[in-house]
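Novice: Model the structure of this input:
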Amino acid sequence: MDHDGGLTGPSTGGRRRRWTAALAVVVALALLASAFRLPVGGAAPAHAPEAVRAAEPDLRITGFAPDSYDPAESADVGTAATLAQLYEGLTAFDPSLTVRPALARDWQVDADGRRIVFRLRDGLTFSDGSPLAAGDVVRSWLRVIRPDRPSPLASLLADVEGALDYLTGRESDPETVGIRALDRERVEVRFRTPASYFLAAAASPTLAVVPPGIETGASMRPGTFVGSGGYVLAAAGDTALTLEANARYWAGPPALGRIEMITDLAGESPVTRFEDGLLDYTGIASYDASWIGWDRDLGASLRAVPSLTVEYYGFDTTRPPFDDARVRRAFALAVDWRRLATLAGSDYEAANSLVPPGIPGRSNADFLPPHDPDEAQRLLADAGFPGGAGFPDVALQTGGNAFDAAVRESFREELGVTLRAEVLDDFFARLYSDDPPLLWHLGWIADYPHPQDFLGLLLGGGQVTNYGRWSDPDYDAALTRAAEATDPAAQRAAYDDAERIVRDQVPIVPVAYSAGWALSREGLLGADPAGIGIIRFAGLAWDR
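Specialist: Below you'll find the predicted structure:
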């Protein structure tokens, strides 16, 4: 899923301030845990009135107020982290990133990897008690690829048989899509190509199961919210969301009955809020982490937060000048990307692959284009722009990030090319428009921990999230070999072939992997940094 290069956390002033540090809140959040339930900060004082104790949340945590409570309409990590509490998918991840059953109790995968049958748990219901059946799964997933209003992450279903034809309007009958209910308990998914990754993809918040009332918006209203996840939305204010445990959750009622998500800090520092006892978990910036690590009081609460995230620059490969691979490669070789990432700060680690560390099956090989200004200048001259002469007017368009100024300076110094800089408020909309940026920066956070989520969704031919519209038959063939492979070594070799093509053709350049920092209250179980960076509130509890 997309992010535009900074802190995913609550606003400190306006509703959505431009991000300033790497994924420090949402990415700080971990996966599953189970333990005992206690109120925030321990038991309430014995003299506290019962009504006061009941009004107190069990947890206060920073988070995002989504633009929409519809999973099919979400694409950013902040929204996904919130919706993951309200809706559930067929599968989930444990802290080791192993796929586990969620709404599905089990599944069968055909030997050729082109068909999966999920079997739902007995007695599933939505939070209002209405039954949740296989038909609800089919309806929820078809909404992701509806032609009139497709999801930003419709690519998650791109390998499903008939999905692309339905998505693009070449086929109007949803019955032609390879998703169907065999009966009330079983969902069959057929694929046009082997899809060994799909059990992991099914855990994405975008593919969560939603109730029928979502079509009219009736099920998304605070106080009468209907979902399939561990919590329901009880209230939504200007500065916080209140979530209450779903008593009908498939895994049983969550340990924490009431959670307050702070979405606007009103200009205050999250560190100050944490020190004052007004937050139990919050992401923080690296400059705060640098001193907190040495602080006698706060140091024990500091958590380093890994993230399955890559920052990259991309080119529109269908329009001049970047339709010429020589130009793209010249731009890639002109920049010392490793030095750039190092100088950007402790939030970043230099990238050597589009697939970030921590993804199972990731290669250890180095696929980053080398820093070679002489070769860059030669390639640009061969493409008809010696010393940058005659190069067209091009803007580097982003949502704002830590790298743009240094990248533009490298292009000017090494290639003689001066680019305009444009920070776009409608950056994501432009990526999907008929007039996308020629050169842009983006961050991608794993929807599911598999190389396919990066190599397939970002660069596969015909994928909605292949923003540069690049296509290479050898690359797509390598992805197919990877999907067909049953041996992990063979799959890795196929993905290595794909990454070598990316390194040489340069549709994108991976720049850095980002991480972050958080403060976590002592005794909060299940908040250790792990997994894909989205906490499952249903797995949190207090321990004394």
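
Novice: contacts, neighbours, all on C-alpha from now
Specialist: Noted.

Novice: those helices in the stretch 401-544 of the chain, which residues are they?
Specialist: Here the stretch 401-544 of the chain has its helices, by DSSP state H, counting those that start in this stretch, at 404-415, 427-431, 457-459, 473-484, 488-505.

Novice: wait, which of the ones you listed is closest to residue 155?
Specialist: Judged by Cα to Cα, the one of those that comes nearest to residue 155 is helix 457-459, at 6.2 Å.

Novice: Now do the closest one: distance to the chain's middle.
Specialist: 13 Å (Cα atoms, centre = their mean, to the nearest Å).

Novice: Name the residues that touch it?
Specialist: Identification of contacts with helix 457-459 by Cα atoms under 8 Å, 6 or more residues apart in numbering yields 155, 156, 463, 464, 465, 466, 467, 469, 470, 471, 507.

Novice: residues contacting residue 157?
Specialist: 145, 163.

Novice: How much space separates it from residue 506?
Specialist: Computed with Cα to Cα, to the nearest Å, the distance linking residue 157 and residue 506 is 26 Å.

Novice: Hmm, residue 511 is touching residue 314, no?
Specialist: No: when contacts are counted by Cα atoms under 8 Å, residue 511 is not listed as touching residue 314 (10.6 Å).

Novice: Neighbour count for these two, which is higher?
Specialist: residue 511 (27 against 22; other Cα atoms under 10 Å).

Novice: Pull the contacting residues for that one.
Specialist: Residue 511 makes contact with 310, 311, 312, 313, 337, 338, 341, 350, 351, 352 under the criterion Cα under 8 Å, 6+ apart.

Novice: Here is the second sequence; please produce its structure so I can put it next to the first one:
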Amino acid sequence: MFLFPAVFVFADNPAGRWASSSAGSLVDNLVNSHSGSKADGKDSEKDEFVIAFSPGSFSLDPLHLYTTVGLQIATGIYEGLVTYNPFTMEPIPGTAERWTISDDGLTYKFYLRDDSVYSNGAPVTAEDFRDSWLRMLEPGNKAEYSFLFDIIEGAADYRKGKISDPDKVGIKAVSDKELDVELNKPASHFLKVLCHTSFVPLYKKYTEDKNWNGSGVVIGNGPFLLYKRTKDEIVLKKNMLYWDKKNVKMDIIKILFSDDVKEISREFNRGEIQWADDWDSDLIKDTSKIVAHPLFGTTYFFFVSNKSPWNNYRVRRGLALLIPWETLRKDNSILPTATLVPSIPGYPKIDGITKRNDKEAMSLLKDAGYPDGKGLPPIIFKISDSSGTSKIVKAMTDMWEKKLSADVRVEKYPYKEYLKELKKDDYTLGSATWIGDFADPLTFLQLWMSGGNLNDAKFSNKNYDEIIEKSYSEKGIKRYKSLSEAEKMLLNGAVVLPLSNPPSCNLIDLESVGGWFPNPLNIHPLKYLYYKTMTLPPGIAMVK
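Specialist: Purely as a prediction, here's the structure:
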């Protein structure tokens, strides 16, 4: 997922096994063991939780949900076949109470809960899942995450317009409560992917609504329903028709959109805001409530690679080798990296561009027909005006201007507009931070496949695509080795220039708030939030 304000979120189920709702017992225990009245004495019958997020443009239409804020809010409104365990991020039963997997790993049969309904009372059916998934795959809809479906038989050809018959896609509604999914290859990561919001069902009569981004009604099947939406606020209310409403402890979740970090900090200190993603550290009375942890994410620069001369790896790599990466990364990031995929146990160690090499850089540019950079078109660098990369970009552009006969330009955009700007191809380099949507290298490497709607680099390489597709049917170390070969192509060809693995920082009091767990995906399902009961020592009483 893309992280605001920059442009940008483990166990396998063996074939033949099935999971039931009992798999969520850990979550139930975590919720039930600590739920109760709020420590500040507020009425526990009407619990309200207030979140302050940085403002930014996002949609509540699953077709175009790809930012951290939008995906976070969606965890309250929608629910897929499986959902995230809030502690481990493993898939657990959601709208599907159980499933089976064929011995060959190709056929998944999902059985929906009888009591799963939408917020308007209409039943959730297998046909709804099929129609919603096909909507994601319609070529004209240009859903950013449509590539996630490619492991399903016929899905890639359907979204690319190579076939038009939806019956040739391996998604079958066998009955109202059974959905069968046929894969084109065994995929041990398939259940992890299904946690993503792209796989939620939509109420059939609502899918043609054009007011997804306005103040209109959103009909979902999740633990909360959308009660109010303005440009400054979203209010969610507990969905009393939700199948697991007994484990939803909050009656109201209010999401405020503000960039006034001083006021956010003051309201947090007063207990009026419970969770924030931006604040003024100097104003926070108790800094232990600032929760920082590593993210499964990477901040990087990328070349738009679909036009000459930027589609020539010699030009990209030549420019990249003029940059003093070792110093630049060390001086401007907490966790510097030269690779795209963050550290994963068992994943091969590979090297990206780590040092400046003027001799090789000039040789590559000369071989490409641009000696000393002469003849290169303007190098246009697009960045967000609040991404924190300005200093780094200046160092890069200064070096190119010093070493080359080249015209270098930097264009800054408000981050509300930046994501849209990156969809264009009228620039040379952009900046992005990507947070993996599941804990697997594929979530970083699928982005760069030919024709992908999130492939802002417009990179296209047949060999790269073949390696990724081959990895779908591989397992373990062999699979990781294939994926690392694909990553090497991106790094050695300087399509991607990694900078750092960013930490996640949130302002939240985990002594009083439960159900919120630091995790590398930075996804915190709203369903599990609750206020912990304050336990006082023997002989001590609370005086109101």
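
Novice: Mind checking the TM-score on these two?
Specialist: Here the TM-score for the pair of chains, by TM-score structural alignment, normalised by the length of the first structure, is 0.83; 502 aligned residues with a Cα RMSD of 3.0 Å.

Novice: tell me the contacts of the aligned residue in the first structure for residue 297 of the second structure?
Specialist: In the first structure, the residue matched to residue 297 of the second structure (TM-score structural alignment) is residue 309. Applying Cα under 8 Å, 6+ apart to residue 309 of the first structure gives the contacts 356, 443, 444, 445, 446, 513, 514, 515.

Novice: and which of those residues is nearest to residue 493 of the first structure?
Specialist: residue 356 (16.7 Å).

Novice: re the thing from before, tell me the most packed of the contacts of residue 309 of the first structure, by neighbour count.
Specialist: Neighbour counts for those (other Cα under 10 Å) peak at residue 514, which has 30 neighbours.

Novice: Just give me the match in the second structure for that one.
Specialist: Residue 514 of the first structure maps onto residue 502 of the second structure when the alignment is built from TM-score structural alignment.

Novice: residues in contact with the aligned partner of residue 396 of the first structure in the second structure?
Specialist: Applying TM-score structural alignment, one finds that residue 396 of the first structure aligns to residue 381 in the second structure. Counting by Cα under 8 Å, 6+ apart, residue 381 of the second structure touches 408, 409, 410, 411, 427, 428, 429, 430.

Novice: Please point out which of the contacts of residue 511 of the first structure the second structure shares.
Specialist: Counting by both residues aligned by TM-score structural alignment, their matches' Cα atoms under 8 Å, these that remain in contact in the second structure are 310, 311, 312, 313, 341, 350, 351, 352.

Novice: ok, the second one - contacts?
Specialist: So the one you mean is residue 311 of the first structure. 5, 441, 442, 443, 444, 510, 511, 512, 513, 514.

Novice: The fifth one now?
Specialist: If a contact means Cα under 8 Å, 6+ apart, then residue 341 of the first structure has 348, 349, 350, 403, 511, 512 as its contacts.

Novice: what helix or strand is the alignment partner in the second structure of it on?
Specialist: Under the alignment by TM-score structural alignment, residue 341 of the first structure pairs with residue 329 in the second structure. Element membership for residue 329 of the second structure (DSSP states H and E) is helix 325-332.

Novice: buried residues in that helix?
Specialist: Neighbour-count burial for helix 325-332 of the second structure flags 325, 326, 328, 329 (criterion: 16 or more other Cα atoms under 10 Å).

Novice: Next: stretch 63-70 of the first structure.
Specialist: 63, 64, 65, 66, 69, 70.

Novice: In a markdown table: the contacts of residue 381 of the second structure, plus neighbour count.
Specialist: Shown next, in a markdown table, are the contacts of residue 381 of the second structure (neighbours: other Cα atoms under 10 Å):
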| residue | neighbour count |
| --- | --- |
| 408 | 17 |
| 409 | 14 |
| 410 | 15 |
| 411 | 12 |
| 427 | 18 |
| 428 | 22 |
| 429 | 23 |
| 430 | 25 |
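
Novice: For the contacts of residue 341 of the first structure, which pairs are in contact in the second structure too?
Specialist: On the basis of both residues aligned by TM-score structural alignment, their matches' Cα under 8 Å, what survives of the contacts of residue 341 of the first structure in the second structure is 350, 511, 512.

Novice: Counterpart of the first one over in the second structure?
Specialist: For residue 350 of the first structure, the equivalent position in the second structure is taken to be residue 336, counting by TM-score structural alignment.

Novice: Tally up the residues packed near that match, please.
Specialist: 20.

Novice: Identify each of the strands in the stretch 101-250 of the first structure and give its residue range.
Specialist: Along the stretch 101-250 of the first structure, counting by DSSP state E, counting those that start in this stretch, strands occupy 104-109, 115-120, 179-181, 186-190, 231-236, 240-245.

Novice: Kindly indicate which of the contacts of residue 309 of the first structure lies nearest residue 175 of the first structure.
Specialist: Nearest to residue 175 of the first structure among those, with distances taken as Cα to Cα, is residue 446, at 29.8 Å.
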